[in-house]
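> Generate coordinates for the sequence data below:
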Amino acid sequence: MNRFDYVRAGTVAEAVQAFAAGPDARFIAGGTNLVDLMKYDVERPGRLVDITRLPLAEIEEHDGGLRIGALVTNANVAYDARVRERYPLLANAILAGASAQLRNAASTGGNLLQRTRCYYFYDTATPCNKRIPGSGCPAIQGLNRIHAIFGASESCIATHPSDMCVALAALEAVVRVSGPEGERSIAFSDFHRLPGDTPEVDTTLKPGEIVVSVDLPERGFASNFTYLKLRDRLSYAFALVSVAAGFEFDGETVKTARLALGGVAHKPWRNREAEALLQGKPATRETFQAAADLIVAEAKPQSENGFKVELARRAIVRGLEQAAAGTPQSLSDKRIQ
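The predicted structure is shown next:
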């Protein structure tokens, strides 16, 4: 691990100032991703700005929804009574990810800012455009079973690892940030980037900006939702495909539909055309299959992950059926319901 300066900030303004004054500075809270990357010599910050003392560890009522401070742990979000009652999709997604120990340490802001990555990113003996821009992407011609089938580029085919973020995408949360130019809000769909020619840049944050909170809207799909996660083992594994789905109904007809996928792209993946297709239709298997077919028609698999296309299609149909029936995927019995 390289040598670095360490600064502990007491306010958001102090954190922003300390970040701007340091060489290759990084904010650190729970450190569940950053510390790993430093140990592997992937990240070499010149300064760590400790933000754990900032007043950002509360969940508060806000404009009919909830405002989750950036330093609220994943566990505290998942077990908060208001989140469980009004946004169970988010609670279930969090509990499907990582381990209890990590959820107790990882922060909300840190979850949003964890690096989109694959095993080549961690291996400093191999090229990686995310580590060293322009060095190449060995995954494209190499081991790519877990990689993206949507939104990839010739520069990077890694997938975003978060479960929380897939649910936040479906809920259409808003990220509030602060930086040298003041505060601003970012729609969740605009917060993470596709790789394009600059895969080393994961988010749309400006230099020196810090995540302050995540704001949840009033509508949370409390009755008709699911988070379905398909993975190689039943715990402590990233998703091969995950589905966050929520419905509102007008009688037997879909009034509002939200759908986001994880494990398939460089960011949580939404298809607005598929959501529009569901609206005004009966909640039938045929309707759900049409939406799934529309989504996977855009898939561009790699040499080893073609199975993800059919896996995604089936997962979408199953997830929509669970959400429509109000029978979300069980967290205690992880067999597909």
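
> drop to CA atoms for contacts and neighbour counts, all remaining ones
Noted.

> Tell me the secondary structure of Ser178, please.
At Ser178, secondary structure determined by DSSP: H, G, I helix; E, B strand; the rest coil is strand.

> wouldn't it be in contact with Val211 here?
Yes. Between Ser178 and Val211 there is a contact under Cα atoms under 8 Å: 6.5 Å.

> Count the residues that sit near Lys130.
By other Cα atoms under 10 Å, 26 other residues sit near Lys130.

> Against Tyr40, how distant is the nearest residue to it once chain neighbours are set aside?
By the measure of Cα to Cα, 6 or more residues apart in numbering, the closest residue to Lys130 outside its immediate chain neighbours is Glu200, 4.0 Å from it. Separation of Glu200 from Tyr40 (Cα to Cα, to the nearest Å): 17 Å.

> So between those two, which is more surrounded?
Glu200 (19 against 14).

> Next, the structure of the following sequence, for comparison with the previous one:
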Amino acid sequence: MIRFDYARPDDVAEAVRDGAGDHVAYLAGGTNLIDLMKENVARPLEVVDINRLPLARITDRDDGGLRLGALATNADTAYDERVQSRYPLLASAILAGASPQLRNAATNGGNLNQRTRCYYFYDVDTPCNKRVPGQGCGAIGGVNRIHAILGASDQCIATHPSDMCVALAALEAQVQVTGPEGDRTIAFADYHRLPGDEPWRDNNLKQGELVTAIDLPAEDFSTHYSYLKLRDRLSYAFALVSVAVAMRLEGDRIADVRIALGGVAHKPWRRIEAEEAIKNERPSDTVFDTAARALLAGAVGQGDNGFKIGLAHKAIVRALAQAAAGTPQSQTDKRIR
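This next block holds a predicted model:
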């Protein structure tokens, strides 16, 4: 870990001023940033501790939605009665991730901005375009069991590690940010990036911008939903494949459906055409198979991770069936039923 300056602002405006320079990192829960600094992967010259900022509340919105403060912890969010009753998909996804100790420290804003767990990204003795542009990608042709099957490039095949973000993608949340140029709203689909030719850019935040809140719309997916996470261990492991489904039925037909995947791409993965393909259909494995094929169109294995394509297909079908039946995957009894 290199030497760095430290600032602890008391308000958002001061934080933005402190964060406007080069090589600055915002510090909230620190559950990812501190690890990266210890490993010399992240080397900020200034750390801006934002824990004094008034961004930890969860509040009702006038439009019937909910605003999640960026500094509200993952645990406080998952166990908030409004989240559990109105957005149980989000609560389920959060509880599927990390450990209780980490959820008690990790923040909502930090969860959005956590970095990949790619082995090569963390190992400074191996090539990684995300860590050092132009070095190459050690995962391509290397050990890549956990890596992307969708949306990758010849520069990077890393995946985004978040569970929470997969649910937020399905719920079509909006991210509130502030920065040197003022406030703006980013649709969740536009927040994270695919690697393309700039794999070091995880998201579309501008220099010095700070996430202040996440807004959830007022739509009701509280009955037909599921978050299914498949991993090597039943606890404290990142997803090989995860599926967030939010569904609304009218009679015996699918009136609306959202499907997002985790563990398969550089960002939570959605394809609107896959969802449109099964709207107004009666729930069935055949219909769900259609959605899975559309959602995974173009998926490519990199060797070790080729198994993810078949695994993701089965997971999508199973999660859709769970949602349609109103029997979401339990995060305490993790057997898949």
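
> Could I get the TM-score for this pair?
Here the TM-score for the pair of chains, by TM-score structural alignment, normalised by the length of structure 1, is 0.99; 336 aligned residues with a Cα RMSD of 0.7 Å.

> hang on, the earlier thing: Ser178 and Val211 of structure 1: who's more crowded?
Looking at Ser178 of structure 1 and Val211 with other Cα under 10 Å, you find the greater number of neighbours at Val211, namely 25 against 21.

> Now the element after whichever helix or strand the more buried one is part of, going C-ward?
Element membership for Val211 of structure 1 (DSSP states H and E) is strand 210-216. With elements assigned by DSSP H and E, the helix or strand that comes after strand 210-216 of structure 1 is strand 225-230.

> average distance between that next one and structure 2?
Averaged over the aligned pairs, strand 225-230 of structure 1 sits 0.2 Å from structure 2 after superposition, using mean Cα distance after the TM-score superposition for structure 1.

> by contact count, what packs against the next helix or strand after that strand?
Next along the chain after strand 225-230 of structure 1, taking DSSP H and E as the criterion, comes strand 241-250. Applying 3 or more Cα pairs under 8 Å, 6 or more residues apart in numbering; DSSP states H and E, we find strand 241-250 of structure 1 packed against helix 88-95, helix 164-171, strand 225-230, strand 253-262, helix 307-325.

> how many degrees apart are strand 241-250 of structure 1 and strand 225-230 in direction?
In terms of direction (axes from the mean of the first three to the mean of the last three Cα atoms, to 10 degrees), strand 241-250 of structure 1 departs from strand 225-230 by 160 degrees.

> how about strand 241-250 of structure 1, which residues of structure 2 does it hit?
Aligned by TM-score structural alignment, strand 241-250 of structure 1 corresponds to residues 241-250 of structure 2.

> Pull out the buried positions in that stretch.
Buried residues in stretch 241-250 of structure 2, counted by 16 or more other Cα atoms under 10 Å: Val241, Ser242, Val243, Ala244, Val245, Ala246, Met247, Arg248, Leu249.

> Kindly report the same for stretch 139-150 of structure 1.
For stretch 139-150 of structure 1, by 16+ other Cα under 10 Å, it's Ala139, Ile140, Asn144, Arg145, Ile146, His147, Ala148, Ile149, Phe150.

> Contacts made by stretch 19-31 of structure 1 with the rest, please.
Applying Cα atoms under 8 Å, 6 or more residues apart in numbering, the set of residues contacting stretch 19-31 of structure 1 from outside is 34, 44-52, 71, 105-107, 110, 208, 210.

> ok, now stretch 77-84 of structure 2?
Contacts of stretch 77-84 of structure 2 with the rest of the structure, by Cα under 8 Å, 6+ apart, involve Ile58, Leu68, Leu90, Ala91, Ser92, Ile94, Leu95.

> ends of it, how far apart?
Per Cα to Cα, the first residue of stretch 77-84 of structure 2 is 9 Å away from its last.

> likewise stretch 30-46 of structure 1?
End-to-end distance for stretch 30-46 of structure 1, by Cα to Cα: 18 Å.

> next one: stretch 161-180 of structure 2
Span of stretch 161-180 of structure 2 from end to end, Cα to Cα: 29 Å.

> No more questions from me, cheers.
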